[in-house]
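In: here are the coordinates; sequence isn't available:
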């Protein structure tokens, strides 16, 4: 199994380390042809408007959309969540529009208001999941086919729809690889 990690900006190396800890090979994706043959894709955190500009420059929008439409699992964290959303509150920035969610950017405040907390994620067991929020978005609303997996302060921060998984936080910045394992299990 080979997982692609979009490597235009953000914490892509940390995602690769989490995948390696799961015993899985990964490749950095910067061009459409690097999507060929992967079994899953992670879109990491970063700055979503910059990420959108870079995805446009490298002609990645349509190939990633096609990957998702074919049922290949895609995991978006922080900015990756924003990129997968159909709607971004108050913004017309480029996005993949693959997941039936509306998101609010920078919903928990500025960089200096970043924080860590424990989340209860029943799909991952009884042990809380440590979540790192950095200028994080949250999901304002979901379509009927979106399953909410975790909330924080009544805000949706982890959700799944078919082959799409999104987290408002950065699971790659902790040693807990359960969410990456969950994503990998979506492939099998």
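Out: Received, thanks. Values in this document were obtained by computation on a predicted structure and should not be read as measured data. Residues are numbered from 1 along each chain as shown.

In: make it CA atoms for all contacts and neighbour counts henceforth
Out: Noted.

In: dump the residue contacts of the residue nearest the centre of the chain.
Out: The residue lying closest to the centre of the chain (C-alpha atoms, centre = their mean) is residue 76, at 1.2 Å. Contacts of residue 76 were listed using C-alpha atoms under 8 Å, 6 or more residues apart in numbering, and they are 42, 43, 44, 45, 82, 83, 84, 164, 165, 166, 167.

In: how about these in TSV, adding secondary structure and distance to residue 115?
Out: Supplementary listing: those in TSV, determined by DSSP: H, G, I helix; E, B strand; the rest coil; distance: C-alpha to C-alpha, whole Å:
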residue	secondary structure	distance to residue 115
42	strand	23
43	strand	21
44	coil	18
45	coil	15
82	helix	19
83	helix	22
84	helix	23
164	strand	25
165	strand	22
166	strand	19
167	strand	15
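
In: another structure for you, compare them:
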């Protein structure tokens, strides 16, 4: 299983390390052509407006939308959650518009308000210690969106069909179970998509 990590900006190496620890092949995606070589894609944390500028500069916008149309799984963490949202609460300019969610950026405060929280996550047997850094949250979610975790009354992890999002950074913990949920999605998708 080959998983790409969009390598424009953000926590790329940490995702690659966690993928490799689970036996998946991790690839840093720097060109749109590389999307054809991966079974699933991680949009890492970073700075969403900077990432959007780089997506535009390197011609990623339409190829990323096509990747999603092909039902290939996408996992957006933190800024990645902002990128996949259909709507942003303070802006009329949503990015990839792949998931029926409305996201509030930096919703838990700035860098100094980063924190850890223990979450009950649907699909995991025991609680998950999540790292939040300038994290967004989901304000509203459509009927097709499955809420996986909430914190303080706000949605911080969700799934819609082949798209998974988290407001926290699972790659910054030693706990690989949330990433494994994504790898399970990729495995199911590769079995369902005829080669």
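Out: Perfect, thanks for sending it. This is a predicted model, so every value here is computed, not measured.

In: sorry, back to before: who wins on neighbours among the contacts of residue 76 of structure 1?
Out: Greatest neighbour count in these, by other C-alpha atoms under 10 Å, goes to residue 82: 36 neighbours.

In: wait, is the residue nearest to the centre of structure 1 part of a helix?
Out: No. Assignment of residue 76 of structure 1 by DSSP: H, G, I helix; E, B strand; the rest coil gives strand, placing it outside any helix.

In: all helices of structure 2, in order?
Out: Ranges of helices within structure 2 are 12-21, 48-57, 61-69, 79-84, 177-192, based on DSSP state H.

In: May I see the buried residues of the second one?
Out: When neighbours are counted by 16 or more other C-alpha atoms under 10 Å, the buried residues of helix 48-57 of structure 2 are found to be 48, 51, 52, 55.

In: how near is the last one to residue 156 of structure 2?
Out: To tie it back to what came earlier, the one meant is residue 55 of structure 2. 24 Å (C-alpha to C-alpha, to the nearest Å).

In: And for the first one?
Out: Here the criterion is C-alpha to C-alpha. By it, residue 48 of structure 2 lies 17 Å from residue 156 of structure 2.

In: And the third one, by the same measure?
Out: Separation of residue 52 of structure 2 from residue 156 of structure 2 (C-alpha to C-alpha): 21 Å.

In: got a list of what residue 87 of structure 1 touches?
Out: Contacts of residue 87 of structure 1 by C-alpha under 8 Å, 6+ apart are 97, 100, 101, 102, 103.

In: now do residue 154 of structure 2
Out: With C-alpha under 8 Å, 6+ apart, residue 154 of structure 2 has these contacts: 137, 138, 139.

In: Ok, residue 38 of structure 1 next?
Out: 1, 2, 3, 4.

In: any idea which of those is closest to residue 33 of structure 1?
Out: Distance to residue 33 of structure 1, by C-alpha to C-alpha, is smallest for residue 4 among the contacts of residue 38 of structure 1, at 11.3 Å.
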